[in-house]
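Colleague: please work out how this folds:
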Amino acid sequence: MSLVANPFLSDRSLKIRAKAIPWEGYQRAGLLGADDVQFVQRVAGARDKAESILDAVWLPFSADVTVTANSGWDAAQEGETYAALYIRLLNKLSRNDTLQFILVLLGDFIADRDERISLFFRQPDSPYPPLLKLLDSQDDFVRLKASAIASTILSYDPQPADQVVAKLLQHLSNLIRSPNEPEAQDVGTQCLESVLRVARARSMCWAPEGQEAKAPKVIEGLVQLLRSDPSPQMQYQLGFCFWLLTFDQTIAEQFNSHYNLIPLLLDLSKRAIKEKVIRVVVASFRNLVTKAPKQNLAAMLIAKVLPYVQTLQGRKFSDEEIKEDVDFLADELKKSFEGLTTYDEYKSELATGHLTWSPPHKNDDFWRDNAHKLTDKDREQLKVLVHLLVSSTEALTLAVAANDIAQFVKYHDNGKKAIEDLGAKARVMELMAHGDPDVKYQSLVATQRLMSHAWA
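Modeller: Down below sits the predicted model:
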């Protein structure tokens, strides 16, 4: 796996490689042994030179080379030596320019060389403690380079410790939520592309109901970036992260209800310039339909995902997997949405937990025909509407819910009493003081209806 591709890190790495580090001085000070100095100096020059040395170390493992017992052992031993060396150097040395240099060497060692990463899991000393310590560095290069290396190593760890995953996730959530640091946001998002490949990392991003404060704000940060008109490359990185998250069953079930992500991802795909952005969004939708249809189909109906994927069916893609996912979605959504009435669509919108100004809300004919249905099955749908009015923090949802309360009271003979019985009257009146002008206006209209005589 490649390390993150970031211009800031690349430019600084070139300059750092050209610096002279006093390795012999560390030896004279007793911080490093003679062997440590000898090994680090072998790879401390230009990257091409270092790679030729490291490639020679790994050559006996090539499928095209006959490996003798001695040569295979020597190569393995030397690779292990470098893995152990870099951990030891990070643990022993603390000067900033030296740490920068070591991180550059370590990054070179593992970039696009998966077989070398596994060596770190066989060392007596873990690479995580020194790397995680550097996440708190005041030096931007050290902090971001350590983030990239730790994230890459973690993505190959078969059994990462929870405290390591938690520390890294918290750090990455801080990076992506740094609005004045575009380099940090870019590196943090790319690191999450690696870390979220780990199932344990995905589950730790999502706290159980009522314990959200204990989880790192990874999802919030990704949503924030998604709303910020990201660049085409950032669009892909964000889409990829959300796609990885949809592989977790719990996340797939709560994905849209918590963050209203289906409309956001749909908009991302519609605006996409790059085909790969469409690919990860469509693949995310397929995961959501497959893993949690009950929780996501309603939101896809309201967001008009079906008409969009039907337009995609008429496009040509270079990637066959996109066509397969598009056809799957079109078939599943069409099958699920066939025969739905306008009232079914309204119920589906209530079920998403997010309301918009879709046609039924302002349509008098709709309410004249359907207001009484909200009280069926012990006021089932009315209770859902009231719950949104009471619990939502979204101004748009609150405004639409207040409108619906007013419409229900207007067109239901006992609407005023039903609203009072459910305790919603006080909430409607409370929202007249809301900061959003539309919420305030719709609540005022609803309050007037509740205070007047029932409509006849």
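Colleague: drop to CA atoms for contacts and neighbour counts, all remaining ones
Modeller: Will do.
Colleague: how about the secondary structure of Thr311?
Modeller: helix (DSSP: H, G, I helix; E, B strand; the rest coil).
Colleague: could you measure from it over to Val277?
Modeller: Using Cα to Cα, to the nearest Å, Thr311 is found at 16 Å from Val277.
Colleague: so between those two, which is more surrounded?
Modeller: Val277 (25 against 11; other Cα atoms under 10 Å).
Colleague: which SSE is the more buried one in?
Modeller: helix 275-291 (DSSP states H and E).
Colleague: kindly report the same for Ala454.
Modeller: Going by DSSP H and E, Ala454 is not in any helix or strand.
Colleague: repeat that for Arg143.
Modeller: Applying DSSP H and E, one finds Arg143 within helix 140-154.
Colleague: between the next helix or strand after that helix and helix 140-154, how many degrees?
Modeller: Counting by DSSP H and E, the next helix or strand C-terminal to helix 140-154 is helix 162-176. Per axes from the mean of the first three to the mean of the last three Cα atoms, to 10 degrees, the angle that helix 162-176 makes with helix 140-154 is 140 degrees.
Colleague: just checking, what packs against helix 162-176?
Modeller: With contacts taken as 3 or more Cα pairs under 8 Å, 6 or more residues apart in numbering; DSSP states H and E, helix 162-176 sits against helix 128-134, helix 140-154, helix 182-195, helix 199-204, helix 218-226.
Colleague: one more, so I can put them side by side:
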Amino acid sequence: MSIAPFTIESQYLDDSRNAIRQRVIPWFALIKSGLLTNDEANRLEFLGRVTTEKDFGKIIPEIDLYTTTAFSLLSKITRDDIIKYLLNLILDLMTNLKEFQESLLSLNDVDTSLPYQTFLNHLNSNDEDIKLLVINNLAVLYLLKPITTNENKDGLLKLFDVLFSELINSSNLNLQNISVQVLSELLTIKNHRNIFWLKNNKFIPPLINLLKNKKSSLQVQYLTLLSLWLLSFNDKISTELPMNYNNLIKILVNISKDSIKEKIVRLSISILVNFINGNGYEQERIKVIKILLLNDSLSIIKNLNDRKWADQELIEDLAKMLEILNENYEKLTSFDEYLLELDSGVMTWSPPHRSKEFWSNYASKFKDQNYKLFKQLIALLNKIITENTNNKNLTNDQEKNLNKILSVICNDICQIITYVPEALAVLSKLDDSKAKIMELMTSKDVNLRYEALKTTQVLVAHAI
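Modeller: Alright, predicted model coming up:
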């Protein structure tokens, strides 16, 4: 007897599996179609009656025959009712019998695609029960025998794809819960994290959405954080994750501030600590620290540090973060703040934009590296105008937010050309940007109209 390395905890799935167990499958009717022999039908009928440890013991002497019988039929049958029955039966056997686990995995010695490919062939089924049982079986197999090299990554990537495209992105909260359970278990394997990261641009945004979604249960939030925490122990991932998805830092800070569950605060803080450890990536580490400081994390961490916690590691992580943030606070400049806003693409009316001192001191920096920052600002302007024009499904809040960003950008262009008139020649060569700014004077948003008018006046004045 043995216990599977992973069991999904879900009443939703348990109810489906119990209903499948109650079905009577006419095994002997399959003899005429050539799908089973008489002996194989007898074995499957007996397996359907196995419930006690004593019954499981009767299987062990002929375990390979029982394994081959069930698995061979699974690879041939097309009837959904029999497929889900076999998947459920195999999962029960893997959960309860170490010898069956070993026998099933030994098929890999005969064919390297087995036993995984037979399960993967059913992964795109339209039947939800089949899909969930395949996911559960594959998760157990990949935990029993992890993928150690990227050469055999395709099956695991396909499993990750289905987890995200059909479960995590589902509106069914039960499916979300099942998916993050599976994901957090699979990511306990170090090389699985590397394989997952190959498609991070597809997988990370849905996880961030789960953290932002107020309808997510505490358990889903915890398991989502656990998945990100496991990923953050990989040096490459812990560097790229906050750089490519810097809104995650603000989300983690807010979760730490607002959560009533210590284990959730613990994970959020631990992920941030892994980000700022930055082993071998000093430049990125400093940038994460700056993003933290600009999201008011210093005062938040001070407040958290003053609270009473039971978790000693959380206490130590908070003390470490507080020390690092205090050390870097005095080094933070208003230009750092501006660069972080520009890189994120989320421009707000923070103090630098309205400060004459800021533009007097730093406008010349927009000339550096062949106007690199100025061109980046213009590119952001064009991107948002395109997004605003092409997306007809924007909510009022989304449209208002985009207009606010455009207002800030217009203000900044106005300031840069005021202090660096030669930047006008650069603007004139970039994607009809002058014309686009002028068109913004007809916007329905009064603030955007004002900023576009002000900028247009400066453009005209310096063009004369």
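Colleague: got a TM-score for the pair?
Modeller: In this superposition the chains share a TM-score of 0.78, using TM-score structural alignment, normalised by the length of structure 1; 427 aligned residues with a Cα RMSD of 3.8 Å.
Colleague: ok so, going back, of all the helices and strands packed on helix 162-176 of structure 1, which lies closest to Cys241 of structure 1?
Modeller: Nearest to Cys241 of structure 1, of all these, is helix 182-195, at 5.5 Å by Cα to Cα.
Colleague: how close does the closest one sit to structure 2?
Modeller: Here the mean offset of helix 182-195 of structure 1 against structure 2 after fitting is 2.7 Å, by mean Cα distance after the TM-score superposition for structure 1.
Colleague: I'd like the next helix or strand past the longest helix seen in structure 1.
Modeller: Counting residues, the longest helix found in structure 1 (DSSP state H) is helix 69-92. For helix 69-92 of structure 1, the following helix or strand on the C-terminal side (DSSP H and E) is helix 96-110.
Colleague: run the chain-centre distance for that next one.
Modeller: Put simply, helix 96-110 of structure 1 sits 28 Å off its chain's centre (Cα atoms, centre = their mean, to the nearest Å).
Colleague: tilt between that helix and helix 140-154?
Modeller: Using the same axes, to 10 degrees: helix 96-110 of structure 1 against helix 140-154 is 30 degrees.
Colleague: which strands and helices lie in contact with helix 96-110 of structure 1?
Modeller: helix 7-17, helix 47-58, helix 69-92, helix 114-117, helix 140-154.
Colleague: separation between the residue nearest the centre of structure 2 and Leu163 of structure 2?
Modeller: Residue closest to the mean C-alpha point of structure 2, counted by Cα atoms, centre = their mean, is Ile204 at 2.3 Å. According to Cα to Cα, Ile204 of structure 2 and Leu163 of structure 2 sit 12 Å apart.
Colleague: now swap in Asp235 of structure 2 and tell me
Modeller: 25 Å.
Colleague: those two: who's more crowded?
Modeller: Leu163 (24 against 16).
Colleague: mind listing what's buried along the longest helix of structure 1?
Modeller: 72, 75-76, 79-80, 82-91 (16 or more other Cα atoms under 10 Å).
Colleague: returning to that earlier point: so which of the helices and strands packed on helix 162-176 of structure 1 is nearest Thr447 of structure 1?
Modeller: That would be helix 218-226 among these, by Cα to Cα, at 34.1 Å.
Colleague: and that closest one, which stretch of structure 2?
Modeller: Aligning helix 218-226 of structure 1 against structure 2 (TM-score structural alignment) gives residues 203-211.
Colleague: who's in contact with the helix or strand hosting Asn201 of structure 2?
Modeller: In this structure, Asn201 of structure 2 sits in helix 200-212 according to DSSP H and E. Helix 200-212 of structure 2 has contacts (Cα atoms under 8 Å, 6 or more residues apart in numbering) with Phe164, Ile168, Asn169, Phe196, Ser216, Val220, Gln221, Thr224, Leu225, Leu248, Ile251.
Colleague: right, and the second one touches Ser179 too?
Modeller: Put plainly, it is Ile168 of structure 2. Yes - under the criterion of Cα atoms under 8 Å, Ile168 of structure 2 makes contact with Ser179 at 5.9 Å.
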